[in-house]
Each structure stands twice: as C-alpha cells, then as structure tokens.
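Novice: when you get a sec, could you give me coordinates for this:
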Amino acid sequence: MYHIVSFEETAEVEVVPALWVNDGVCQWPPYKTKGVQRAIKSQQEPDHTWASYNARVLYTATLLHDLLVKQEIIIEQQQNIIRMVQDLHAAMHSMTEGETNMERHYSYFPLRNVEQLMALEGDLQSLPGLTKELITSLGLAGGATVKDTVWGILRRAMMNDLALKITWSGANRKLAFDRLQLKAVVVAAVRRNPACSSATDDEIAKSIKKWFYWAGDRDGGRKKRKPGPSQNAASTQPGAH
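Specialist: Just a heads-up that it's a prediction; the model follows:
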C-alpha cells in the first residue's frame, strides 16, 4: 500500500510506502534520487538512519501506478493555486500605488464600444508596463481547457455588443482582432493558466475565432432570430410562398 503525502515544511508532494508513515510523521531514506526511487518501489523498511518529517496523507491506494497518476493531478492543482495566488498578490500590491493599476484595469474592462477599444489600443502603445498589468488582470479568469480560458478572458475583456463588431480577420467590414494590440494581451493571459501554458497559437486562435463567431447567438441573439408566431402562421397560409 502507498500514500501520497504532503510534507508540511516544504509543501512537497511525494508517493511513499504506507509503512514509512505513522502518526503524521514520514520516515525518509538517506539516499540520492535513484536510491529513493528503489526504496519506494521495493517498500524498504525504515531504520534508525532515516530522517523524520511531519507529513499529511493526501491519498492512499494499493497500486503504485494509481498513486503516481493521483500525485500528478494533485501537483498540477497546487501549481494552479500557486499561480492564482501570485496573480492576486500582484494585483493587490498594485493597489497600494498612487493611481492604482487596478483602477486602470477596471476602467478599461469590460470594453463596451469601439471608441473604448481604440483608446485602450493607444494606451497599450504609449503606457510602459500596461501590457504586463493587463495580462495579469485578465489571466485571473482561469479555466480547465484552452476554450474555457479563452472565452472566460474575452467575456471579461469586452461586452457582447462590441464583440458583434469584431471578427478574427476583419471580414464583412468588421474590426480585425488579429491586428489589435489586445490580441497579444489575450494570448499571453491564456498562457498564464498552467493548464494552457503549452497551448499553440493555432489552438488559442481557433477558440478566439469561435467566440467572435458565436457572438450573434449570445445575449438572446439566437432567440431574436427565430420567427415569431405571426411569421410562422403567415408562412403556412396559401400563397405565402
């Protein structure tokens, strides 16, 4: 039997044989990495040469493979939490400065019209550090997948009325998101999510395109396009076609 344990002093997570853990204390062998791995797999019995560390059992299983999978999940969750805490700390720290950066962020988002978007575009070019600040701010949206993260960030960044006036490439005389400074901010904010850190430009772009494509169906748009009762009745009358 094996445990996944979290060591209290370092917050490190490890898979160890259950016999190494007793009453909140984990025995640890005085070996280098490969020696420790062999001791874990063979479930070596601790002796007086081993060190003792306070540890908390997070999960227990009989198969080592199952525990290693669980350990990877727990470590990823911890990384996500750490990143979010770091972002929140940076955001809170910025609030102690004169004209707070957070006030600037909230004055920008959500963007409501083209005029506000163009003002932001100008500020991104002229204000040093603004790009990094907005990446941190939008990156707090989070998400379990690239699509969830992209859509959460774009919902935070702009109202749907503005999204209706934008496409990825600027088709149909709309604004081209691909040519905006805001695109780089959104892409970088997506990658701040550990679940999306390795996402390719194409993967992120695909989700952005879909978000703008479906803007017409959001906020009741799909319902508005459905024919009403009078229209349905007219279409069924003789000679309607």
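
Novice: from now on I want contacts and neighbour counts done on CA atoms only, so please keep to that.
Specialist: Fine.

Novice: any chance you could map the strands in the protein?
Specialist: 2-7, 13-17, 21-22, 25-28, 51-61, 166-167, 175-176 (DSSP state E).

Novice: can I get those in CSV including mean neighbour count and distance to Lys224?
Specialist: Shown next, in CSV, are the strands of the chain (neighbours: other Cα atoms under 10 Å; distance: least, Cα to Cα, whole Å):
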stretch, mean neighbour count, distance to Lys224
strand 2-7, 23, 53
strand 13-17, 22, 53
strand 21-22, 18, 63
strand 25-28, 21, 63
strand 51-61, 17, 51
strand 166-167, 22, 20
strand 175-176, 17, 24
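
Novice: let's compare: structure for the following, please.
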Amino acid sequence: MKRREPPLTSSGMFLIVEFTETKTVNIIPESWFEDGVTKWPNYQSDKHINRAVQTCEEPGEDWKLYDVRVLSRTGEYLRAREKLKASMTCNTSELQTDEEEFVKKRKVKKRHMFGDTESDSEPNGSGKKRHGDFSSTPWVSSPIPNMTNKGFETPSRPTGTGNTISLSGDHQVFNPTFRLGKTGTGSIPCSAAQLHILTLLEHIKEQQMQLAVAVNNLAARIGTETPMAEMPHSINLPLDTLSEVDEFEEWLKDSRNSHAKQNMISVLGAVGGQNAKKVTWNILSRIFSDAVAKQINWKGANRKKCFKEMVTRSLLIRAVRKNHSTGGATDTEIDSFTIRWFNLACDRGGGRKERGKDRCQQEA
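Specialist: Next up is the predicted model:
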C-alpha cells in the first residue's frame, strides 16, 4: 500500500516579489527575505521548490541569492497565489498587503509568472493552464523594437538657398542646408511628414551653432570687460571661389583692417569643438566651402593653391588658440590637423561616392 504523505501546511507571511535582474514575479516566505535580497532553493524539481515555498522551509547554506523588490505581502499562501496571478495584468500598486500597505505605482505591464503561464506552446496542444509549477531560475528577455529610418539624411554644410522643391502628390524633395559625411550633393526625396521633421532638425542645428558661438564668446569674456565681437560685414564666409580667397588674402594683409581682423579671430575662436582637431576643422569649415577646399592643399602640389604660404594660416592659428579649450595648441598640431582637413576635402560631401558612380559609368 502506498504511503500517504502528510498534508502541506503553511505558516508565517508570504511576499510577492519581483526579481530585479529578470523582471519576473514569484512568491517567497518572508523568512527568506532580508534587506532587498531573497534566498532561492537550488532544487531541480519544481515540485520541491513549491513545497519549500508553501512550507516556509528553512533556507540551506547552498541556496542562491537574488535581488528582489517587494510588491505585496499576505499571511495566507492561497491569497498570495491570487495576488501573483493578478500581478500579470494589473498595476502593481493595486497589490496591497492585508494590512493595507501600498506600493508605488508603476506602468501597467504584463508580467511573466513562474509556472502559472498559458501552455499554448506545448506540443500536446491541450490548451490547459498549468498551476503550481515554478522555474528554479527566472529569466525573461526584453523585446527590442525594429526601427528603420527611410529617407533621412544627416544635414551638414550650406549648399543652396532653398530647402524644398514641390513634386506631384504628397512627395517632396529636401535640399539640406547642412551636410555631414557621405550624404552626397543631391536632393533627398521625402514625404511631407519627413520634410517637416527635417526642416525642424535644420532649424535646431542652426540654433545649436548660434548657441555654441554665444557660449564660447561668454566663456572667453569671463573676468574681462571685452565687448562681444562680431564678424566684419564686408566679409562673407564661407569663401566659395578662388577669386574670393584671393580677395580675402588681400583684406587680411591690409593694416587698416587690423581691428576687424581681431574681431574675426574672436568670432572664429568661439566656434565649438571637443579638442584642437575639432576646433581647427570647424574653423576651416567656416572659412572655406567644400568646392574651394578641393582646390587648396598644404604645399600647392598639382597646381592647387598653397595654404602654407597664405595669411589665412596665421589667422587660423590665432583663432584656434583664442578658443578657451584649445589655448595650448601648438603650431605643429594645428598645421597637421589643417593638412588632414584639406586632404579629405575630395571625400567631403559625398565626393568619394560621386567618384565611385563616375567610375562605374566609365566602366559600363
């Protein structure tokens, strides 16, 4: 005759807790919990784990420790089971204790509960709920949304006057005022909604650049009574042609423009940047357009204009040192960053991509 096991009895308080690492919920005896940490049995059988919880078994020395957050407490195991089921669909603030203790409100979120899950994925297809089985180690993965951007490009440098060209229907064409990296030189097809977002982004970018200049100017003026410098009205930057570059060189050489030149150095020195390299590159981008930068290099090789002998080089060095974060930059450092900036001019604004298209067309 099979021996009948004694009935399970439960005593003491039971806690409904959320495991911090896995975001799963379970019942534990209060005797297992201390200072935000619970002990958890290392039994392989769910039946043994359930029995340990229900009988408030004394924790063993080899039990594992988990960080948990208390959601509710009750003096009856069956009442704890009801609250455990309710935690899957209700707000955790509704899981009050029998002594009317409330926990803080959280967003409504479906919870994974050990054992008490729908067995829809079981091979027998019975569709019955399984009660009373608990996993020995909780784990739930968080879904990662699959998001894509269609038709969005990162804006960078000024290339034109307008931003949009209307097409038939809801389709638009966006002409970025700012371009970065390999965004090309052409227009960007987009929907009306995307056009609105891109226009707002360009507006934010422009405001950010203005704020960066203002902040750097203020930082440079701290402790002094120097008035705010302004760019000379007779100079239009960036320079778009070599003839404008030559005129700018003559303007810099004229001693009558010394005061205006000092103001220009202060304005260019206020351009933001994380280090000497970024400040140098940002100042060069303010002075020269991409089209002109392709016609200049350090030594004037390949019939290009020699930057090493230009007065603009001295202006650049003084402007970089005028920046409060790069005041210690040496001539050698600034020159090396300048050389690299001109070497990359052909790839800037999608130049490398355009050359690849031309090469493919020639091969075809």
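
Novice: map Ile153 of structure 1 onto structure 2.
Specialist: Matched to structure 2 by TM-score structural alignment, Ile153 of structure 1 sits across from Ile283.

Novice: leaving out the residues flanking it, which one is nearest to its match?
Specialist: Leu268 (6.1 Å; Cα to Cα, 6 or more residues apart in numbering).

Novice: tally of neighbours for the aligned partner of Trp168 of structure 1 in structure 2?
Specialist: Taking TM-score structural alignment, Trp168 of structure 1 has Trp298 as its aligned residue in structure 2. Trp298 of structure 2 has 20 neighbouring residues, counting by other Cα atoms under 10 Å.

Novice: same thing with Leu315 of structure 2?
Specialist: Other residues close to Leu315 of structure 2 by other Cα under 10 Å number 16.

Novice: need the counterpart of it in structure 1.
Specialist: For Leu315 of structure 2, the residue aligned by TM-score structural alignment is Val185.

Novice: looking at it, that match is touching Ile135, isn't it?
Specialist: Yes: between Val185 of structure 1 and Ile135 there is a contact at 5.4 Å, judged by Cα atoms under 8 Å.

Novice: helix or strand: which one has Val17 of structure 2?
Specialist: Counting by DSSP states H and E, the element that carries Val17 of structure 2 is strand 14-19.

Novice: that strand corresponds to what range in structure 1?
Specialist: Going by TM-score structural alignment: strand 14-19 of structure 2 matches no residues.

Novice: find the nearest non-adjacent residue to Leu111 of structure 1, please.
Specialist: Per Cα to Cα, 6+ apart, closest to Leu111 of structure 1 is Met158, 4.3 Å.

Novice: who's in contact with that neighbour?
Specialist: 109-112 (Cα atoms under 8 Å, 6 or more residues apart in numbering).

Novice: which one among these gets closest to Ile82 of structure 1?
Specialist: Closest approach to Ile82 of structure 1 among these (Cα to Cα): Phe109, at 24.8 Å.

Novice: any idea what the closest one aligns with in structure 2?
Specialist: So Phe109 of structure 1 corresponds to Leu237, using TM-score structural alignment.

Novice: count of neighbours near its match?
Specialist: For Leu237 of structure 2, using other Cα under 10 Å, the count is 14.
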